[in-house]
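1. Predicted coordinates and the sequence they were generated for:
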Amino acid sequence: MSVTDETVMFGDVVEDFLTDRATLTRRGLNDKSRNAYRQDIAAWARQLHVDDGGDPEAEALALVPISALTDQNVRIAYRSLRESSAAATCQRRVGTLRLFTHWLQLEGHLLVDPTLRIEAPERPSRLPAGWSVDELRRLARVASAPREGTDRRRWPTRDRAIFAVLVTTGVRAAELCDLTVGSIRREPDGETLVRVIGKGDKQRNLPMPPEAVDAVDAYLAELEARFGSPDPADGLFLLTSGKRLRPGALNHLVETWIRLAGVPKQPGEAAHAFRHSAAKGLIRSGVPVPAVQGLLGHEDLKTTGIYVKATASDTRDAVLLSPAREVLRETAVASEPIVTREDRAVRERPA
């Protein structure tokens, strides 16, 4: 099939591409990964459709032919996507398009790769931020304390449990929202673990400190009082309506804590700042980097190493803010010039 074939649309082949990726990828594809690939391909189809004068609200996957993937069209779409997307998002979408067009070539739908002249933007080299102990203390007070008003959506016991799990385990927002009642495991030795399903459906069991266990147990007691005895498969953290907490609602909740506590909003999604805070706190406390890697679920130790670099940056900042610098400046004295052996020999030479 040649590139001039107008009959094959994006929507005709995208599922075949995803099935092929799931078959050939070492770890396969879970639902989240499939949806992410599908959304990226849809974004390219939508941009190509808009650039051709189409309706941005139309279902572009069904309207845009594969033949629209020419070198010129892709370059125009890429410029538009760069202007409207963050660097990380644009970088990911370029990667998806490269995989997609390579597959289209192998399947005979394209003769040439239209992405050869595209260079994805580099991600900004931004070190992960995090809250100080004092800022975390202020957030904890806000999350734990009942607030004035009659808003039925407020649930301080639940909020304190959410705060406790986020700040002590460093789980991602999606991981926290995916927890079930059965994810909390009581071991015979008295230890309590939380079973987390991370990226690539990889499981990790994270120990919970007693303070976090107390917060979760208090919430579970209220949960049962409100909705009856839960099933182990039921979602752990619920809205007051009984529906499962989702990442969007979680981030909105954390943003409320941030506003009420008067702490700085960190870059990125609100709940993710707890992950940074937990990681940097462990590094500062001397926890070995591989142990932090296991806690966070990082595949590559280099990813965890970013927190080591960030913590070192905090140390440098602390040194620069040291009041001892002022003491040294105030007591500085002019140093006498150094006399070298050659200078001394010249001075002592007879006239």
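-> Now that the structure is in, tell me what you want to look at.
2. Could you use CA atoms for every contact and neighbour count after this?
-> OK.
3. Residue 327 - how many residues pack around it?
-> Number of residues near residue 327 (other CA atoms under 10 Å) recorded here: 10.
4. Please give the centre-to-centre distance between stretch 73-90 and its chain.
-> Its chain's average C-alpha position is 21 Å from that of stretch 73-90, according to CA atoms, centre = their mean, to the nearest Å.
5. Which positions in it come out as buried?
-> 74, 75, 77, 78, 81, 87, 89, 90 (16 or more other CA atoms under 10 Å).
6. Can you lay out those as a markdown table showing secondary structure?
-> A markdown table is the format used below for the buried residues of stretch 73-90 (DSSP: H, G, I helix; E, B strand; the rest coil):
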| residue | secondary structure |
| --- | --- |
| 74 | helix |
| 75 | helix |
| 77 | helix |
| 78 | helix |
| 81 | helix |
| 87 | helix |
| 89 | helix |
| 90 | helix |
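7. quick check, nearest of those residues to residue 312?
-> Nearest to residue 312 among the buried residues of stretch 73-90 is residue 87, at 25.7 Å by CA to CA.
8. take a look at this one as well, against the first:
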Amino acid sequence: MDWNSAFIDFNEYLLLEKGLSQNTQLAYIRDLNKLRIFAELHNESNPCLIDKFFMQDFVYDFAKKTKSDKSQARLISSLKAFFNFLQIEDRREDNPVELIESPKIGLRLPDTLSHSEIEKIISTIDLSMPEGTRNRTIIETLYGCGLRVSELVNLKLSDLFFEENFIRVIGKGDKQRLVPISDWTIKYITIYKETVRSHQNIKPKNEDILFLNRRGGKLTREMIFIIVKDAAERAGICKKVSPHTFRHSFATVLLKNGADLRSIQQMLGHESITTTEIYTHLDKQQLRDAIEKYHPFYRKNLE
């Protein structure tokens, strides 16, 4: 078995049996391509013949070049999944990565933006340009609905149920969910549709796509990153801001204002509640305020 046929079969496995999204599949293949390049440099043309000592050398070489524990952990996870697949397919008897440990990764709290920071970012957008109206609507939708960037670029007109104040979102693994949408966000989507989108020459097969580029085609993920980054820089925001930052901010503001974790989990499309629990981070002052308000010993001192 050569690398190309192994990758094709593995990709089909990820799609059909695991139900993973295209972006996740591509991430696995990108990691595995690193192994293929290393293997070809050492004249290893068959992934079924690689042993654990070779894999130890590869992981060590990658670790020397990449200081990020997160990148190393993701690579090892991809490798384990790939060789596990070869075992399932009876192409190998063992998994040569099985005993290689991933580096410990501490809990990294996501960057979030305050409501005033988001308003500051929006205020920098030039609304005299058609792209400005679209870009404002994109940010309002990211923050107002907590969407992933892939969900945003794939949002369709047929997914908008404004009378019911819901939108249909196609998430990871093509799983559908309904997300509430506020009248505020509906207002800006409607303005964009009626004043900008309706005047565009739309490319075939893009007639149902909500957010379009200047040529009437579907926006890319990369373009959304550029739009967000440029707006944040103009606003003088020193934090590292990406489209995902607005998703984090959406979840955090809901939690701070009393929404329960299960509801937030459903809106974000998290498969596990443990993923949503990262948003339970609170600053020290909030914790102090909570204990002073609710603990009987503190309340007794105040009386």
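-> Yep, it's here. Predicted, not measured: the structure shown is a model, and the values here were computed from it.
9. if we can go back for a sec, turn the buried residues of stretch 73-90 of structure 1 into a markdown table, columns for distance to residue 119 of structure 1.
-> Output for these, formatted as a markdown table (distance: CA to CA, whole Å):
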| residue | distance to residue 119 of structure 1 |
| --- | --- |
| 74 | 12 |
| 75 | 10 |
| 77 | 13 |
| 78 | 10 |
| 81 | 13 |
| 87 | 12 |
| 89 | 14 |
| 90 | 10 |
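10. so which of those residues comes closest to residue 215 of structure 1?
-> Among the buried residues of stretch 73-90 of structure 1, and counting by CA to CA, the member closest to residue 215 of structure 1 is residue 89, at 36.3 Å.
11. from the middle of its chain, how far away would stretch 144-154 of structure 2 be?
-> 9 Å.
12. what range in structure 1 matches that stretch?
-> Here stretch 144-154 of structure 2 aligns to structure 1 at residues 168-178, judged by TM-score structural alignment.
13. Which residue in structure 2 aligns with residue 244 of structure 1?
-> For residue 244 of structure 1, the residue aligned by TM-score structural alignment is residue 218.
14. for that match, what are its contacts?
-> Residue 218 of structure 2 makes contacts with 153, 206, 209, 211, 212, as judged by CA atoms under 8 Å, 6 or more residues apart in numbering.
15. ok so the second one is a strand residue?
-> No. Assigned with three-state DSSP, residue 206 of structure 2 falls outside any strand and is coil.
16. and it, how many neighbours?
-> 14.
17. any idea how far residue 102 of structure 2 is from it?
-> 42 Å (CA to CA, to the nearest Å).
18. before we move on, what about the last one?
-> According to CA to CA, residue 212 of structure 2 stands 41 Å off from residue 102 of structure 2.
19. show me what contacts the aligned residue in structure 2 for residue 131 of structure 1?
-> Using TM-score structural alignment, the partner of residue 131 of structure 1 in structure 2 is residue 113. Counting by CA under 8 Å, 6+ apart, residue 113 of structure 2 makes contact with 245, 246, 249.
20. ranges for the helices of structure 1?
-> 10-24, 31-51, 71-84, 87-106, 133-144, 156-169, 173-177, 210-227, 247-261, 272-284, 289-296, 301-320, 324-330, 341-348 (DSSP state H).
21. out of those helices, which comes closest to residue 198 of structure 1?
-> In terms of CA to CA, the element of those nearest to residue 198 of structure 1 is helix 173-177, at 6.3 Å.
22. distance from the closest one to structure 2 after superposition?
-> For helix 173-177 of structure 1, the mean deviation from structure 2 after alignment is 0.7 Å (mean CA distance after the TM-score superposition for structure 1).
23. Contacts for that helix, please.
-> Contacts of helix 173-177 of structure 1 (CA under 8 Å, 6+ apart): 166, 196-198, 235-237, 244-247, 250-251, 271-272.
24. Ok, stretch 274-293 of structure 2 next?
-> For stretch 274-293 of structure 2, contacts defined as CA under 8 Å, 6+ apart pick out 109, 248, 251, 252, 255, 261, 264, 265, 270, 298, 299.
25. Make CSV out of these and add distance to residue 15 of structure 2 and neighbour count.
-> What follows is the contacts of stretch 274-293 of structure 2, written out as CSV (distance: CA to CA, whole Å; neighbours: other CA atoms under 10 Å):
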residue, distance to residue 15 of structure 2, neighbour count
109, 30, 11
248, 27, 24
251, 29, 25
252, 32, 22
255, 34, 18
261, 30, 18
264, 27, 21
265, 24, 18
270, 19, 15
298, 55, 12
299, 56, 12
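26. from those residues, which single one is nearest residue 81 of structure 2?
-> residue 270 (21.3 Å).
27. Spatially, which residue comes closest to that closest one, not counting chain neighbours?
-> Sequence neighbours aside, residue 276 is the residue nearest to residue 270 of structure 2 in space, at 6.8 Å (criterion: CA to CA, 6 or more residues apart in numbering).
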